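Q: heads up, no residue letters with this:
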């Protein structure tokens, strides 16, 4: 039986925190589906295609090293619907702190009610990546700050292009 997990997020941009979650998730699943949430009300800095390419570039080697099949998709419905569509029985959620925990527990309870066959698994962030959020990375990058310790080098280069003065 293939153990398939779904890891959702906006990934705008992909951070070292996301990679930490992927690394840990790949250690206990056979197949990891990274699902990029696409919502018309949000205005991301990277297109869904750009985020997909970023994820494949930086997460692909991690999955390959762990012997895990990786699939990157987009979704615009409920996470549990995306999980069912991709045969995932696990939803992966990363936790940085108590605030994340409170919010994620509420989401897990809602998801369990809607899809009892899908189990949420929380993965605590490693200490070095706990303070990293995509929002803060975007803010620092937009103001010309050094983001090299928060994102993979490939992503840092893409961000510098997005925020380069014309």
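A: Structure's in. What do you need? Since the model is a prediction, treat every value here as computed from it, not as a measurement.

Q: make it CA atoms for all contacts and neighbour counts henceforth
A: Noted.

Q: Just the strands from the chain, written as ranges.
A: Assigned strands in the chain, in chain order: 4-9, 31-37, 69-75, 90-95, 119-124 (criterion: DSSP state E).

Q: Kindly provide the distance from residue 105 to residue 98.
A: Per CA to CA, to the nearest Å, residue 105 is found 10 Å from residue 98.

Q: Contacts for stretch 27-47, please.
A: Contacts to stretch 27-47, defined as CA atoms under 8 Å, 6 or more residues apart in numbering, come from residues 2-13, 25-26, 48, 51-52, 66-76, 82, 86, 88, 162.

Q: Report the buried residues of the top helix by length along the chain.
A: Ranked by residue count and defined by DSSP state H, the top helix of the chain is helix 48-66. For helix 48-66, burial by neighbour count (16 or more other CA atoms under 10 Å) applies to 48, 51-52, 54-56, 58-60, 62-63, 66.

Q: Hey, what's the angle from it to strand 69-75? Just curious.
A: When axes from the mean of the first three to the mean of the last three CA atoms, to 10 degrees is applied, the directions of helix 48-66 and strand 69-75 differ by 160 degrees.

Q: dropping in the other structure now:
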């Protein structure tokens, strides 16, 4: 018999939060969102303001890009935020954070963040999802660099985002 105990506030309706700067949202992000919608009834994409990262696109643009990219997905909601993710999750009564892992290099940082979040709120669980091999190399950083040098990036972001740009 397992010592596993059901956590408080668990119900049959499952919600998760997927956060990031999404500068811009990419096909890799969408891959993770789609996988998460197969697991959860509601996935909230939380677009971080992240002024310290000096994003290429404004917070409003990034929220608009995420809304456009996910408008066809049932059970997905997009919000902007400028707080600790753990506080936002608590405010929204969510105890699962989704994070994407593309490579081993992502793992160390994401593991530290997961532990930090759990140290703040013990009810928080982090679920790590991997994109398909096709999207494993896609990152906002790569897309921004290609954009800066006027390269071809259209195949790396959702077509709805291109329309917004």
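A: Thanks, I have the structure now. Predicted, not measured: the structure shown is a model, and the values here were computed from it.

Q: I'd like the TM-score for the two structures, please.
A: The pair, once superposed, lands on a TM-score of 0.87 when counted by TM-score structural alignment, normalised by the length of the second structure; 154 aligned residues with a CA RMSD of 1.4 Å.

Q: quick revisit: quick one: which of residue 105 and residue 98 of the first structure has more around it?
A: It is residue 105, of residue 105 of the first structure and residue 98, that has more neighbours when counted by other CA atoms under 10 Å, with 14 against 9.

Q: Return a selection command, for use in PyMOL, containing the buried ones of the contacts of stretch 27-47 of the first structure.
A: Only the buried entries of the contacts of stretch 27-47 of the first structure go into this PyMOL selection, using 16+ other CA under 10 Å:
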select buried, resi 4+5+6+7+8+9+10+11+12+13+25+26+48+51+52+66+68+70+71+72+73+74+75+82+86+88
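
Q: Let me see the contact set for residue 94 of the second structure.
A: With the criterion set at CA under 8 Å, 6+ apart, residue 94 of the second structure makes contact with 15-17, 124.

Q: which two in the buried residues of helix 48-66 of the first structure are spaced the farthest apart?
A: Of all pairs drawn from those, the greatest distance, 25.6 Å, lies between 48 and 66 (CA to CA).

Q: hmm, back to that, include distance to residue 136 of the first structure when you put the strands of the first structure into JSON lines, please.
A: What follows is these, written out as JSON lines (distance: least, CA to CA, whole Å):
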{"stretch": "strand 4-9", "distance to residue 136 of the first structure": "15"}
{"stretch": "strand 31-37", "distance to residue 136 of the first structure": "19"}
{"stretch": "strand 69-75", "distance to residue 136 of the first structure": "23"}
{"stretch": "strand 90-95", "distance to residue 136 of the first structure": "16"}
{"stretch": "strand 119-124", "distance to residue 136 of the first structure": "19"}
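
Q: Could you point out which of those strands sits nearest residue 135 of the first structure?
A: strand 4-9 (12.4 Å).

Q: what span of the second structure lines up against that closest one?
A: Per the alignment by TM-score structural alignment, strand 4-9 of the first structure matches residues 15-20 in the second structure.

Q: what's that stretch in contact with?
A: 33, 40-48, 85, 89, 94-99.

Q: Buried among those? Make that a PyMOL selection.
A: Burial among those is assessed by 16+ other CA under 10 Å; the matching PyMOL selection reads:
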select buried, resi 33+40+42+43+44+45+46+47+48+85+89+94+95+96+97+98+99
